[in-house]
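A.B. asks: Need coordinates for the below:
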Amino acid sequence: MATALITHDAALRHVTPDGHPERVARIEHLLHALAGFDLVRVAAQIAGDEEIERCHPASYIGSLERHAPSRGFHQVDGDTFLSPGSLEAARRGVGGVVEAVDMVVGGKVGNAFVAMRPPGHHAERQTAMGFCFFGNAAIGAKYALDVLGLSRVAVVDFDVHHGNGTQDLLWHEKRTLFVSSHQSPLWPGSGEPHETGAHDNVLNVPLPPGSDGARMRAVYEDRVFPRLRAFEPELVILSAGFDAHRADPLANLDWETEDFAWVTEQLCAIAAEVCGGRVVSTLEGGYDLQALSEAGAAHVTALMEAGR
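C.D. replies: As a prediction, the model looks like this:
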């Protein structure tokens, strides 16, 4: 089956201040790298409040809407900014993941990659932070459970920063397994092994600065893959951050491009064993443009090979 690429030019209209690492050029470079790929290309739909409220209260959504500027920027925290196009882009990030879940669970495609920004995995229930406004991956998991009737969904996050938002949003959701590998110590300072969720449904795998791909592979083989197989998810959602790459300026892990291909291949292979290969991936971090392009292309290539 085919692989879907879900995106929208609204991602280009979420503008951040000059010098900000989460910039429009990220999506431009990534989509350029994927331009020649044989993908089912789909425009990301815009999510309404009903979808977003699966994880965030109406009061939070309303607060973001009230603070959205008609020009310039509204600074939400030290590094998170709203511009006039931000909330449409964020809503289409949610809508893209929901659409990807529909397509994959419905058998229209084998798997899907949602290439949207802003990212989502740092957004907590009532707090925008870390460049993120809505918890795209968590909302996708809740949609699969509550609307499509799945019983178990796994979210695996290999961004270099801990997915504190996804953890917060799924902490009490016993039908999910959230797995995060991330550099520690590093912002946001969460993601310790003792953080296991209300139902032992969270697995945090911190990696020390300087960890390379060999260290990552050993940890995944020893801890992540057995836990994922034992959970037997009916859908796997990937929070695909590419900032663990050795070239990334915001962190200090030493993964190479082939490491992102490997972890994608292995996760897709487990999905093939337990849930018919159903994988939805959504873009998170990655701030060196060349590394993002190369690692993102390697990730999508692995999805395509698994989806055939």
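
A.B. asks: contacts and neighbour counts: CA atoms only from here.
C.D. replies: Noted.

A.B. asks: Nearest the geometric middle of the chain, what residue?
C.D. replies: Using C-alpha atoms, centre = their mean, the residue of the chain that lies closest to the mean C-alpha position is Ser239, 2.6 Å off.

A.B. asks: Identify the residue nearest that residue in space, chain neighbours excluded?
C.D. replies: Asp157 (4.4 Å; C-alpha to C-alpha, 6 or more residues apart in numbering).

A.B. asks: Now do the same contact list for that neighbour.
C.D. replies: The neighbourhood of Asp157, defined by C-alpha atoms under 8 Å, 6 or more residues apart in numbering, consists of Gly163, Phe178, Val179, Ser180, Ser181, Leu238, Ser239, Ala240, Gly241.

A.B. asks: what about the first one, neighbour count?
C.D. replies: Just to be clear, that refers to Gly163. Residues lying near Gly163 (other C-alpha atoms under 10 Å) number 30.

A.B. asks: wait, it sits on Glu124?
C.D. replies: No: using C-alpha atoms under 8 Å, Gly163 is not in contact with Glu124; the gap is 9.6 Å.

A.B. asks: Where do the strands of this protein begin and end?
C.D. replies: Assigned by DSSP state E, the strands in the chain fall at 3-7, 40-43, 74-77, 80-82, 111-114, 153-157, 176-183, 202-207, 235-240, 279-283.

A.B. asks: I have a second one here; can you model it like the first so I can compare?
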Amino acid sequence: MGSFHPESPSRLTAISDHLIAQGIDAYFSHFDAPLATLEELRRVHPVGYLEKLKRSAPENGIVHLDPDTAMNPYTWQAALRSAGAGIMAVDMVMKREVANAFCAIRPPGHHAERETALGFCFINNVAVAARHALEHHGLSRVAIVDFDVHHGNGTEDIFKDDPRVLMVSMFQHPFFPYSGADCTAENMCNVPLPAGTSGEEFRMVVSDIWLPRLREFQPEMVFISAGFDAHYEDDMGSMKLVESDYAYVTREIKRYADQACQGRIVSMLEGGYVLSSLARSVAAHLRVLADL
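C.D. replies: I've put the predicted structure just below:
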């Protein structure tokens, strides 16, 4: 999106380099994601929006859709591949080819609404993956856990009042995108938190609010919108989480999934913009998912 934009290619490089430096990269199976098809995307986004988005990609240079969200000649293909990663992950988990999956992808997706690109996001990757699980694999109920520092307004826009989907989330409030705190949809369990929220307070949200709702809903697969910008080093937000907090929430989600839905978890990268804290937090997340 430009040489000084925080949503940069170096995010994925930092993650990959850190996993290698920590000696854990070899424990994972690596896959190149396919491009999502129009049919798969239409489960979430109207065709008119998708066609307009494709046309918006410039032949050269950068075009801004809003002050924060820009496209270059490769953005459309990258967005298709990010969404395709979730499709592939769902298929592999459902076929038991892998126990669970983490999609190291960009651009992120949880701010993309049905017909609006926003907040660095173009296609709602986790929504595409969740709908694939429901409509292609025939699941009845799925849950989405979102711990990005920003509210997943796009995911809410797509799934509010859909009884097949439970979304549990926390986010700094008031803060971009200035939504979520007033949602009345029964399937949206949003927990707005003030700036300065500590890891201890976050863990109470997980144990006292999220897990009871998950047990009540009984999803057959759990998706994670894994944003790591609530880390205290990340200046995109003002919360105070650390790597051990991300390990904790991952452990609790994994423990629940192992007991309730055959361990089916697909985690998809959202935010996290300070490279060191992003890489360390992703590593903590992956260690738990992989039982390392």
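
A.B. asks: hang on, the earlier thing: mind giving me TSV with the strands of the first structure and columns for distance to Ala100 of the first structure?
C.D. replies: Compiled in TSV, the strands of the first structure are given as follows (distance: least, C-alpha to C-alpha, whole Å):
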stretch	distance to Ala100 of the first structure
strand 3-7	7
strand 40-43	9
strand 74-77	29
strand 80-82	25
strand 111-114	6
strand 153-157	14
strand 176-183	18
strand 202-207	23
strand 235-240	10
strand 279-283	6
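
A.B. asks: For Ala295 of the first structure, which of the ones you listed is the nearest?
C.D. replies: Within the strands of the first structure, the stretch nearest Ala295 of the first structure is strand 235-240; the backing value is 10.0 Å (C-alpha to C-alpha).

A.B. asks: Please work out which residues of the first structure line up with the helix ranked longest in the second structure.
C.D. replies: Longest helix in the second structure by number of residues (criterion: DSSP state H): helix 75-94. Against the first structure, the aligned range for helix 75-94 of the second structure is residues 86-105 (TM-score structural alignment).

A.B. asks: one step back: need the buried ones from the contacts of Asp157 of the first structure selected in PyMOL.
C.D. replies: In PyMOL, selecting the buried portion of the contacts of Asp157 of the first structure, with burial taken from 16 or more other C-alpha atoms under 10 Å, looks like this:
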select buried, resi 163+178+179+180+181+238+239+240+241
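
A.B. asks: I figured Met92 of the second structure hits Gly86, correct?
C.D. replies: No: with contacts defined as C-alpha under 8 Å, Met92 of the second structure does not count as touching Gly86, sitting 9.9 Å away.

A.B. asks: neighbour-wise, which of those two wins?
C.D. replies: Gly86 (31 against 16).

A.B. asks: who touches that one in this structure?
C.D. replies: Gly86 of the second structure makes contacts with Cys103, Asn125, Val126, Val128, Ala129, Val266, Met268, as judged by C-alpha under 8 Å, 6+ apart.

A.B. asks: Just give me the neighbour total for the fifth one.
C.D. replies: Under the neighbour criterion other C-alpha under 10 Å, Ala129 of the second structure is assigned a count of 26.

A.B. asks: cool, the first one as well?
C.D. replies: Residue neighbour count, defined by other C-alpha under 10 Å, stands at 23 for Cys103 of the second structure.

A.B. asks: Could you find the counterpart of it in the first structure?
C.D. replies: Match for Cys103 of the second structure (TM-score structural alignment): Val114.

A.B. asks: hang on, isn't that match packed against Ala100?
C.D. replies: Yes: A contact is recorded between Val114 of the first structure and Ala100 when judged using C-alpha under 8 Å, the distance being 7.3 Å.

A.B. asks: tell me, what's touching those two both at once?
C.D. replies: Looking at what touches both Val114 of the first structure and Ala100 (by C-alpha under 8 Å, 6+ apart), the common residues are Ile6, Val280.

A.B. asks: Show the contacting residues for the equivalent of His30 of the second structure over in the first structure.
C.D. replies: Residue correspondence, TM-score structural alignment: His30 of the second structure in this structure matches Arg41 in the first structure. For Arg41 of the first structure, the contacting residues are Ala4, Leu5, Ile6, Thr7, by C-alpha under 8 Å, 6+ apart.

A.B. asks: Can you add neighbour count and distance to Gly48 of the first structure and give these back as TSV?
C.D. replies: Formatted as TSV, the entries for the contacts of Arg41 of the first structure read as follows, by neighbours: other C-alpha atoms under 10 Å; distance: C-alpha to C-alpha, whole Å:
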residue	neighbour count	distance to Gly48 of the first structure
Ala4	26	22
Leu5	24	21
Ile6	25	17
Thr7	25	17
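
A.B. asks: among those residues, which recur in the second structure?
C.D. replies: With the contact criterion set to both residues aligned by TM-score structural alignment, their matches' C-alpha atoms under 8 Å, the contacts of Arg41 of the first structure that also touch in the second structure are absent altogether.

A.B. asks: Would you mind checking which of the residues you listed is nearest to Lys108 of the first structure?
C.D. replies: Of all these, Ala4 has the smallest distance to Lys108 of the first structure: 9.2 Å, by C-alpha to C-alpha.

A.B. asks: what residues are up against the match of Cys103 of the second structure?
C.D. replies: With contact taken as C-alpha under 8 Å, 6+ apart, Val114 of the first structure is in contact with Leu5, Ile6, Thr7, Gly93, Gly96, Val97, Ala100, Val280, Ser281, Thr282, Leu283.
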